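J.: I'll drop the sequence and a predicted model, then ask my questions.
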Amino acid sequence: MLIAVDFDGTIVEHKYPAIGKEKIFAFETLKALQSKGHLLILWTIRTGKELEDAVEYCRKNGIEFYAVNRTHPEEEIDEHISRKVNADLFIDDRNVGGFMGWGEIWQWINKDATDEETQNYQKRYLKAQRKTFCGFLQAIFCGK
């Protein structure tokens, strides 16, 4: 599948024009999607330096996109027309009903995953949630 993925509010928390904190399990899920052969498009409102920063942030976290704000890497961009891309699936925090979460996205896309694949994924996801929650508690009680 060709999958368009938003950046702010989806891969990271909304802090535009800064880069927010990574959403729990975003990069793990994106890597799992790529390992299954899906092509990822970064589809974002960002342009210029903010876009470069987002692409570099993703690259440092192990994600290289098939294309950025276009359907194919070789597609010419005309800044005077819409940057609508043609994808099989759009992952965006502005979906109807909001952002469902990366764990749910992985499970929805990988309906045919083996029980072992699903269990391994769920264990890693829960570990990431605990790590985030423990960091939250530490910030409250330790002032960090």
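T.: All right, it came through fine. Numbering: from 1, shown residues only.
J.: for the rest of this, base every contact and every neighbour count on C-alpha atoms.
T.: Will do.
J.: tell me which residues in the longest helix anywhere in the chain are buried?
T.: As assigned by DSSP state H, the longest helix anywhere in the chain is helix 115-142. Neighbour-count burial for helix 115-142 flags 121, 125 (criterion: 16 or more other C-alpha atoms under 10 Å).
J.: adding another structure so you can compare the two:
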Amino acid sequence: MIQKTPIVIDFDGTICEHKFPDIGEPTPGVKEALETLKKAGYRIIIHTCRTGSYWKGIIPGNQPKLIEGFMKYHKLPYDTIWMPDKPIGIAYIDDKAIRFDNNWKVITENIQNYSKKTDG
């Protein structure tokens, strides 16, 4: 069985506007971007630190259910929501990182172009 290539996307400030501890509105273009990535065959993993041990007792509500509800309500496609602790920092450095700046169209084009280069 061929596994889909995973794309990991942060929740707060990327999928939705940053209103932490509340959940903001979907960012402009996110629905179209997720639909494009899903249609292209990617496995979409939403990553968040909302369930991190350091937030216990600070963030109200069942965060996994709230995020699932948000994704379903806004009809945003995804495969998995990943919620183990994510360290809080001022920056995340990664050799596979893509800078998000409300540029969903550019991001999806870059991912598809990168995949074409590495598939052959």
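T.: Noted; the coordinates are in hand. All of these numbers come straight from a predicted model, not from anything done at the bench.
J.: still on that earlier bit, give me the stretch of structure 2 that the longest helix of structure 1 matches.
T.: Under TM-score structural alignment, helix 115-142 of structure 1 corresponds to no residues of structure 2.
J.: gap between the equivalent of residue 4 of structure 1 over in structure 2 and residue 65 of structure 2?
T.: In structure 2, residue 4 of structure 1 lines up with residue 8, judged by TM-score structural alignment. Distance check for residue 8 of structure 2 against residue 65 of structure 2: by C-alpha to C-alpha, to the nearest Å, it reads 19 Å.
J.: who's more crowded, these two?
T.: Neighbours of residue 8 of structure 2 and residue 65, each counted by other C-alpha atoms under 10 Å, are more numerous for residue 8; the result is 18 against 10.
J.: dump the residue contacts of the more buried one.
T.: 44, 45, 46, 47 (C-alpha atoms under 8 Å, 6 or more residues apart in numbering).
J.: a markdown table please, covering those residues and showing secondary structure, distance to residue 70 of structure 2 and neighbour count.
T.: Below are the contacts of residue 8 of structure 2 laid out as a markdown table (DSSP: H, G, I helix; E, B strand; the rest coil; distance: C-alpha to C-alpha, whole Å; neighbours: other C-alpha atoms under 10 Å):
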| residue | secondary structure | distance to residue 70 of structure 2 | neighbour count |
| --- | --- | --- | --- |
| 44 | strand | 15 | 21 |
| 45 | strand | 15 | 18 |
| 46 | strand | 12 | 21 |
| 47 | strand | 14 | 19 |
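J.: what does residue 14 of structure 1 align to in structure 2?
T.: Alignment note (TM-score structural alignment): residue 14 of structure 1 maps to residue 18 of structure 2.
J.: residue 10 is in contact with its match, correct?
T.: No: Residue 18 of structure 2 is not in contact with residue 10 according to C-alpha atoms under 8 Å; the separation is 10.9 Å.
J.: ok so, going back, which one of the contacts of residue 8 of structure 2 is nearest to residue 108 of structure 2?
T.: residue 44 (12.3 Å; C-alpha to C-alpha).
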